[in-house]
Structure formats: structure tokens, C-alpha cells
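>>> Following is a predicted model, sequence given first.
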Amino acid sequence: MPAKSFDVLGRRNEGWTARAALDLLPENNGPRVEVLRGCVLVTPLGCVDRRVVQRELGYLLKQAARPMGLWLYHEVNVISDTDLFIPDVAILKLSGGGRMAMDISHAVLLGEIVSPGHRRKDIIDRPREYAAARVPFFLRVDLRNRVPTIALYELTEGEYRPVAAAAAGTRFVMREPFEFSIDPADLLGEEAVPEEAGTS
């Protein structure tokens, strides 16, 4: 079997599926490669703030989830029928150890950190897809103007309904699918770097 290569993206003439992407494309630590309705979506790594929040939130959520028998992963491959999603945070009721991908039926909560260039995807499209797959909870973190906000939604009659939300300087508290509390401001934990210094 030929080595996996991203060159196949320019040669393949048929629609993509989650299985085809996992079989044909190489593993990588760079762009996120997802599949939606037969198309491959390639997303570059997010800004530093986004990566910091993903790390901090993931660490804290993991401490709260593990005693409840749940597993947390960053950017794990999640298969939903023929689609392939890579949520920023995935809390699963089954360990992903030794697996390349997890079926979305094992997801208890999927979370997205809103990217400035992909606000529609993170705020509208992605939760709609997760709701259609009957994922019980959706968590969204928004970093607009470097003021973190967190919102938790629960699936009710096929749609996500808000159950908890907080902005930096207040307390975000959730009770389900496990207890967790944080001031969203703690997710960044540092002052903004002047633009000139950050781009030099």
C-alpha cells in the first residue's frame, strides 16, 4: 500500500468519507483535517490564546470528569456516519486508548473554542451537527476581545438549550454531565502582549 500523503487531496475524484480520510491521509501535528458532507475541510492551527485556553480548560475538565468515569481528549477524531469531526475538547464515556478514532455515540460533551475566522462554524454549524448526532452536551468558549466567556448547552428535543454561561470576572458553574466551576478569566491568565512585540 502506498505511503499516506496529502497529495491525494488533489487527485481523488470521488467524495470523501471519514474512513477514506483516516485510511488515505497521514497523521499530522499541523492543520486540522475534517470531513463534512463529502468534502475535506482543512483548518490551520489557531492563535496562541486559543491553544492556551484549550490546554487549560482541558486539564481542568479532565480533573472533574475522570472521577465520573469519563475521558477527556483534545482534538480527537470523532466519526459521525461519513463525517469526521475534530472538536477542540471531547468528553467520552469510553476510553480512546489505542484507537485512531471514536464514534460520536460515545461523546457525552463536545466543545469548541471559537476562532475569529470561523465564527459561523463554531457558533452555528458545528453545534447543529453535534445536535443532529444526539451529543447530550455542547460547550463553547468565546475569546472575543480577549474576554473569555463559557456557555454550556444541553440537548433538548433535538436542539441545544443554554443551561449555564459566564464571562470573565464571574463564575461559570455546571452540574451536568459532572460538576465543574471556573472563572473564565483564569483560562488566559496573562496580559495581552503589545502587537509590535507579538509580531517581531
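Structure's in. What do you need?
>>> Please make it C-alpha for all contacts and neighbour counts, starting now.
Will do.
>>> can you give me the helices in the protein?
Chain-ordered helices for the chain, with DSSP state H as the definition, fall at 8-11, 18-24, 48-65, 119-120, 126-132, 195-199.
>>> Throw the ones you listed into CSV and include distance to V42 and mean neighbour count, thanks.
Below are the helices of the chain laid out as CSV (distance: least, C-alpha to C-alpha, whole Å; neighbours: other C-alpha atoms under 10 Å):
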stretch, distance to V42, mean neighbour count
helix 8-11, 11, 10
helix 18-24, 12, 17
helix 48-65, 17, 16
helix 119-120, 15, 12
helix 126-132, 15, 18
helix 195-199, 24, 7
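>>> Among the ones you listed, single out whichever gets nearest to R146.
For these, proximity to R146 was assessed by C-alpha to C-alpha; helix 48-65 is nearest, at 8.1 Å.
>>> for the closest one, the distance to its chain's centre please.
Helix 48-65 has its average C-alpha position 11 Å from the chain's average C-alpha position, going by C-alpha atoms, centre = their mean, to the nearest Å.
>>> So what touches that helix?
Outside helix 48-65, the residues that touch it by C-alpha atoms under 8 Å, 6 or more residues apart in numbering are 71-74, 88-89, 91, 113, 115, 143, 178-180, 187-188.
>>> For ChimeraX, write a command that selects the buried ones of the residues you listed.
Command for ChimeraX, covering only those of those found buried under the criterion 16 or more other C-alpha atoms under 10 Å:
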select :71,72,73,74,88,89,91,113,115,143,187,188
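>>> Double-check V40 against E14; I have them as touching.
No. Under the criterion of C-alpha atoms under 8 Å, V40 lies out of contact with E14, with a separation of 11.4 Å.
>>> try this one next to it:
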Amino acid sequence: MTSTLSEEKGTTREVGELLADWPYPPPGGWTADDLDRLPQEGPHGEPDFFKHVELVDGALIFMSPQKRFHDVVIRRLADSLEAQVPEHLAVATQMDVVLGVRQRPCPDVLLIDAALDREHDRTSYVPDEVHLVVEVVSPESEFRDREVKPRRYAAAGITHFWRVEAESGVPAVYVYELDSATRAYVPTGIHRDKLSVQVPFSLTIDLTGLLG
């Protein structure tokens, strides 16, 4: 395979070269640009091997099989936001955000600039284009969603972060806002049964109804 993945320090990186020693990272580590050029198949022909992969701290993170809770909450939360979103914003789901050379997480739900909603060839956004990121926590992603990714989003300057947890089978939303002086998130509330906030825009969501 000869497809070029990226160029780093003047040398061309090829797909075959990068995957030759899988699962070990290539020399210099994975970069955000590499994810746009990964093949559909895995290094041994596995179909859709790279269909959903994130880059966090230079490491490739693969999504494990998700519970129905995760899928339903993402879709219906996005629908609820879409129904109330102002004209200058748009809703996206499971789109990458490039935070740096070795940081390319894939939030479950995002609020982006409305103009970007028509750019159908986009595979990622940058922090200045993103106003809210939402992570729906699953068992395998608890540490990343609670500890690692919020710190990365805050350091990149994304103003709003929500973390959705399953509490007795019902969604609970932990809401955070960026303290621009410290570049860290400050908790502003835990919402159960009903989510009601004024930023990033005024909205109310019946959380008990998200699961139908």
C-alpha cells in the first residue's frame, strides 16, 4: 500500500510503514493529520477497523461496542438541541475536534458555528469553531470522559462542556463552563430530570424523556 499519510520533518509517511509494526505507534507517534488518511481496513484486512478512532495524547483510541443507552442519548440529545438551537449555531454528532498535533478527540455531540453546517466535506473542526462539546460516558471511557478529555478541551479554549452519566438508567448532565483566566472548567450544575441552562443559549430538555 502506497497511500501517503502525512509528511513530518520532510519525510513521507506511508500507510504500510505506519502500520507495519501495529499495534506499536510509528516513529514520532501518531498525529491528528494521520487520522484523515487511515485506510478503511485494518493492518490484516479487518473491515472498518479504523471507522471510529480518536487520538488522545498521541494514542489511538478505538470505540468499543456501545450500550443502547449511549446511542439513544446521543441521538435524542442532538435532536433536542437541534429543535431549540439559535440561527448562529448548528448541532453535530461524533465529529472530530483537532486540539493539537497529537490531540483529536471525537465528542459525542457538538455545537458549532452555523456556517460550518454546510461544509459537508469536513472531517474535523478546530476549537474556535466549537462552542460546546458533550461526552456521554460509557464504562470503557469513564476515565477519559471524566478526567482526560475535559482538561484537553478546556486547555484548547472550548467554552462549554457537558458530561452525561447514566444514573439508575436515567441521564444526568454535569455542566461546566470555562474559566478563561485559569483555562479550566468550573462546574455550574448537575441536572437530573430536566436540563435548563441559559448558556451557550437558553434551552430546556426533559432528560427523563430522552430514553422514550
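The structure has been received and is ready for your questions. If you're wondering where the values come from, they're calculated on a predicted model, not measured in any experiment.
>>> Which one's more surrounded, V40 and E14 of the first structure?
Counting neighbours by other C-alpha atoms under 10 Å for V40 of the first structure and for E14 shows that V40 has the greater number, 18 against 8.
>>> Next up, the contacts around the alignment partner in the first structure of G58 of the second structure.
In the first structure, the residue paired with G58 of the second structure according to TM-score structural alignment is G38. Contact criterion C-alpha under 8 Å, 6+ apart gives G15, W16, T17, T82, D83 as the residues in contact with G38 of the first structure.
>>> Of the helices of the first structure, which is nearest R171 of the first structure?
The minimum distance between R171 of the first structure and the helices of the first structure falls on helix 48-65, with 14.2 Å, by C-alpha to C-alpha.
>>> Ignoring the adjacent residues along the chain, who's closest to K67 of the second structure?
Using C-alpha to C-alpha, 6 or more residues apart in numbering and skipping residues adjacent in sequence, the residue nearest K67 of the second structure is S138, 7.8 Å away.
>>> what lines up against that neighbour once you look at the first structure?
Structural alignment (TM-score structural alignment) places S138 of the second structure against S115 in the first structure.
>>> measure that match to P67 of the first structure for me?
Here S115 of the first structure is placed at a distance of 31 Å from P67 of the first structure (C-alpha to C-alpha, to the nearest Å).
>>> got the helices of the first structure as a markdown table, with distance to E159 of the first structure columns?
A markdown table is the format used below for the helices of the first structure (distance: least, C-alpha to C-alpha, whole Å):
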| stretch | distance to E159 of the first structure |
| --- | --- |
| helix 8-11 | 34 |
| helix 18-24 | 24 |
| helix 48-65 | 24 |
| helix 119-120 | 17 |
| helix 126-132 | 6 |
| helix 195-199 | 40 |
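>>> so which of the ones you listed gets nearest M102 of the first structure?
M102 of the first structure sits nearest to helix 18-24 of all the helices of the first structure, at 11.1 Å, using C-alpha to C-alpha.
>>> That closest one: average distance to aligned residues in the second structure?
Taken against the second structure, helix 18-24 of the first structure registers an average deviation of 1.3 Å after superposition, with mean C-alpha distance after the TM-score superposition for the first structure.
>>> Pull the distance from that helix to the chain's centre.
Distance of helix 18-24 of the first structure from its chain centroid, counting by C-alpha atoms, centre = their mean, is 20 Å.
>>> again, but for stretch 193-203 of the second structure
From the chain centre to the centre of stretch 193-203 of the second structure is a distance of 21 Å (C-alpha atoms, centre = their mean).
>>> go on, stretch 18-37 of the second structure?
Between the mean C-alpha location of stretch 18-37 of the second structure and the chain-wide mean there is a distance of 20 Å, by C-alpha atoms, centre = their mean.
>>> just stretch 152-162 of the first structure next, same as before
Averaging C-alpha positions (C-alpha atoms, centre = their mean) puts stretch 152-162 of the first structure 17 Å from its chain's average.
>>> what's the answer for stretch 111-122 of the second structure, then?
Its chain's C-alpha centre and that of stretch 111-122 of the second structure lie 15 Å apart, by C-alpha atoms, centre = their mean.
>>> next one: stretch 165-182 of the second structure
Between the centre of stretch 165-182 of the second structure and the centre of its chain there are 15 Å (C-alpha atoms, centre = their mean).
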